[in-house]
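> Provide a 3D model corresponding to the input given below.
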Amino acid sequence: MPSEPIAAAGSPQLLSLRGINKSFGAVAALMDIELDVAEGEVVAVVGDNGAGKSTLVKVLSGVHSADSGTIAFEGREVTISSPAAAQHLGIATVFQDLALCDNLTVVDNLFLGREISPLRLNEVDMEVRSWELLRQLSAKIPSVRTPIAALSGGQRQTVAIARSLLGDPKIVILDEPTAALGVAQTAEVLNLVERLRERGHGVIMISHNMADVKAVADRVVVLRLGRNNGDFRVRDVSTEDIIAAITGATDNVVSRRSAARGTGQGPTQETDAS
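Sure, this is the predicted structure:
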């Protein structure tokens, strides 16, 4: 059963979505979506395939415009009509494909399209700024002159996140940041999320990985079939409760076994009615 939205305690609200709807023809991708993100808060958005996560990211990043509903940023109602408008507001998005050029160096990727060039390319200033960004994230990059092709998956994610900080955003959206990464690289990326929170950024993290969600998120918002289906404080919710909200299951093998353990009964013979 969906819970009531939870207001962040003690932190200024950065982003509030109310009644967001988005349809593609006859297909309703988002229906009456609500979402709040406070300063220095990591909000995980989870849901099964087709739940509306990608559409929500694209609405917030300006790729799609919402059909109806309101978006408030720092207390004022705004319209996000394009990616440039989102960046101007202070919303940066790191998509799952990262959009990095393998043949270019770290510094070239960081400043691609935003080169410091009053008269000619200022290579020194760009390199200094690159190191500043990477140090803010406690990044483990050997050199800003290293080609992207030579970096690990975690290091590439680091470069993509560092690039998103160039415009000094207040909200950073990470779309499946640990997908297809190994254990060590995943830990590296989760440390980056912690650094973003420590610097006061609001973070929206799209993820399928419940371990990652429990590790770094303050709140988890569940989407199911384009609707809100739960808003929980991570410290107060179990992985089983989150999965039940994702799948819509209220009575299943996991929940029955948990209930039996809670009452002190031993495991019982269970049959699956499906």
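> Only C-alpha atoms from now on, for both contacts and neighbour counts.
Will do.
> got the buried residues for stretch 220-235?
220-234 (16 or more other C-alpha atoms under 10 Å).
> Report the separation between residue 263 and residue 256.
Residue 263 is 11 Å from residue 256, where distance means C-alpha to C-alpha, to the nearest Å.
> Next: residue 187.
Using C-alpha to C-alpha, one gets 33 Å for the distance from residue 187 to residue 256.
> same thing with residue 231?
23 Å.
> Which stretches in this protein count as helices?
Assigned by DSSP state H, the chain shows helices spanning 53-60, 83-89, 106-110, 123-136, 153-164, 183-198, 210-216, 239-247, 253-262.
> Dump those into CSV; add mean neighbour count and distance to residue 98 as well.
Converted to CSV, those look like this (neighbours: other C-alpha atoms under 10 Å; distance: least, C-alpha to C-alpha, whole Å):
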stretch, mean neighbour count, distance to residue 98
helix 53-60, 21, 14
helix 83-89, 18, 15
helix 106-110, 25, 11
helix 123-136, 16, 16
helix 153-164, 23, 6
helix 183-198, 18, 13
helix 210-216, 17, 19
helix 239-247, 18, 26
helix 253-262, 13, 36
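> and the ones you listed as CSV, adding distance to residue 47?
CSV is the format used below for the helices of the chain (distance: least, C-alpha to C-alpha, whole Å):
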stretch, distance to residue 47
helix 53-60, 7
helix 83-89, 24
helix 106-110, 31
helix 123-136, 31
helix 153-164, 22
helix 183-198, 20
helix 210-216, 11
helix 239-247, 5
helix 253-262, 18
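> so which of those gets nearest residue 30?
Evaluated over the helices of the chain, closeness to residue 30 peaks at helix 53-60, with 7.4 Å, by C-alpha to C-alpha.
> one more to put side by side:
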Amino acid sequence: MTATTAPPPSPILALRGVSKRFGAVQALTDVELEIRAGEVTALVGDNGAGKSTLVKTIAGVHPVDAGVISWKGAPVRIAKPHDAQELGIATVYQDLALCDNLDVVANLFLGREIRRRSVLDQVTMESRSRELLDTLSIRIPSVRIPVASLSGGQRQVVAIARALVGSPEVVVLDEPTAALGVEQTAQVLDLIERLRERGLAVILISHNMADVRAVADRVVVLRLGRNNGDFRVADTSGEEIIAAITGAADNAVARRAGRTGAGTGAPREAPKESHE
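You can find the predicted model right below:
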């Protein structure tokens, strides 16, 4: 008997033909994107490719001009950040937006404070903070130390943990390993894998192809505001992804791979880029 491959699960979040313009600048054109639970999808592209704009349309910062956003198969309108949060989309931006003068507990529950008779319930918030960090295997000296005293990697994982307080189903991470050292980067990548194990859908925006190949299941390439490739990491060489990012198969990396026999042994042709 011939084995049959099970179809992929339905996307929890889908963008169909999404476009966005800022004055005379067309930032996104007919972008398609599918995000599934229990999967890490890396969104990559050169500077100006449209990654930040696409993330902000998902987060509700920039409402789309055209196209449809679907949540669990039903069309939705994400006109403001609150709309995204209500659906179950959490975004951790590169600046983290942590309050350095507050401790870890206060940062985790900032804007979601638990009160009892109009008084902050510090005991419950501290208990839940420890439980959340333990569940994610996040190790920090104490939940009562100021965030300013944490390392870069610890600050990043605290920011991700804060996004999980609202029990989202999709987590968007904007360059989470930028400016981190090797050990701190490994800590963040480990946490991303744990998010996948919890069944969350993760969108990872990154310029670091080593990080992408380490944790991503799929790589979606944007170029000049358009789709330029959707790859399964396990079945794709790094050269093929870079070719899609640059828009040309005949780039330095592909030529070097062809000379050395690395990867597939010969550069592959990049997906054809469409033009208006």
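> Indicate which one of the helices of the first structure is closest to residue 9 of the first structure.
Nearest of those (C-alpha to C-alpha): helix 183-198, 14.9 Å.
> Other residues contacting that closest one?
For helix 183-198 of the first structure, contacts defined as C-alpha atoms under 8 Å, 6 or more residues apart in numbering pick out 40-42, 136-139, 152-155, 157-158, 177-178, 202-203, 212, 215-216.
> That helix vs the second structure, average distance?
In the superposition with the second structure, the average deviation recorded for helix 183-198 of the first structure is 0.2 Å (mean C-alpha distance after the TM-score superposition for the first structure).
> distance between that helix and the chain's centre?
Once both centres are worked out by C-alpha atoms, centre = their mean, to the nearest Å, helix 183-198 of the first structure turns out to sit 12 Å from its chain's centre.
> Give me the neighbour count for the one in the second structure that sits across from residue 117 of the first structure in the alignment.
Using TM-score structural alignment, the equivalent of residue 117 of the first structure in the second structure is residue 115. Residue 115 of the second structure has 12 neighbours, counted by other C-alpha atoms under 10 Å.
> now do residue 198 of the second structure
14.
> Among the buried residues of stretch 220-235 of the first structure, which one lies nearest to residue 18 of the first structure?
Within those, the smallest distance to residue 18 of the first structure is 11.1 Å, found for residue 228 (C-alpha to C-alpha).
> any idea how far residue 107 of the first structure is from that closest one?
In terms of C-alpha to C-alpha, residue 228 of the first structure sits 40 Å off from residue 107 of the first structure.
> And residue 247 of the first structure, by the same measure?
Separation of residue 247 of the first structure from residue 107 of the first structure (C-alpha to C-alpha) stands at 43 Å.
> What of residue 195 of the first structure?
21 Å.
> Same check on residue 69 of the first structure?
On the measure of C-alpha to C-alpha, residue 69 of the first structure and residue 107 of the first structure end up 39 Å apart.
> Residue 172 of the first structure too?
Noted for residue 172 of the first structure: a distance of 20 Å to residue 107 of the first structure, by C-alpha to C-alpha.
> which residues are contacting stretch 132-139 of the first structure?
Defining contact as C-alpha under 8 Å, 6+ apart, one finds that stretch 132-139 of the first structure is touched by 140-141, 155, 158-159, 162, 165-166, 192, 195-196.
> at 7 Å instead, please
For stretch 132-139 of the first structure, contacts defined as C-alpha atoms under 7 Å, 6 or more residues apart in numbering pick out 158, 162, 192, 195.
> Out of the residues you listed, which is nearest to residue 84 of the first structure?
Using C-alpha to C-alpha, the contacts of stretch 132-139 of the first structure come closest to residue 84 of the first structure at residue 162, 17.9 Å.
> Residue in the second structure paired with that closest one?
For residue 162 of the first structure, the aligned residue in the second structure is residue 161 (criterion: TM-score structural alignment).
> got a list of what residue 221 of the first structure touches?
Neighbouring residues of residue 221 of the first structure by C-alpha under 7 Å, 6+ apart: 44-46, 230-232.
> Work out which residue lies at the spatial centre of the first structure.
Centroid-nearest residue in the first structure: residue 205, 1.8 Å away (criterion: C-alpha atoms, centre = their mean).
> so who does it touch?
By C-alpha under 7 Å, 6+ apart, the neighbours of residue 205 of the first structure are 43-45, 173-175.
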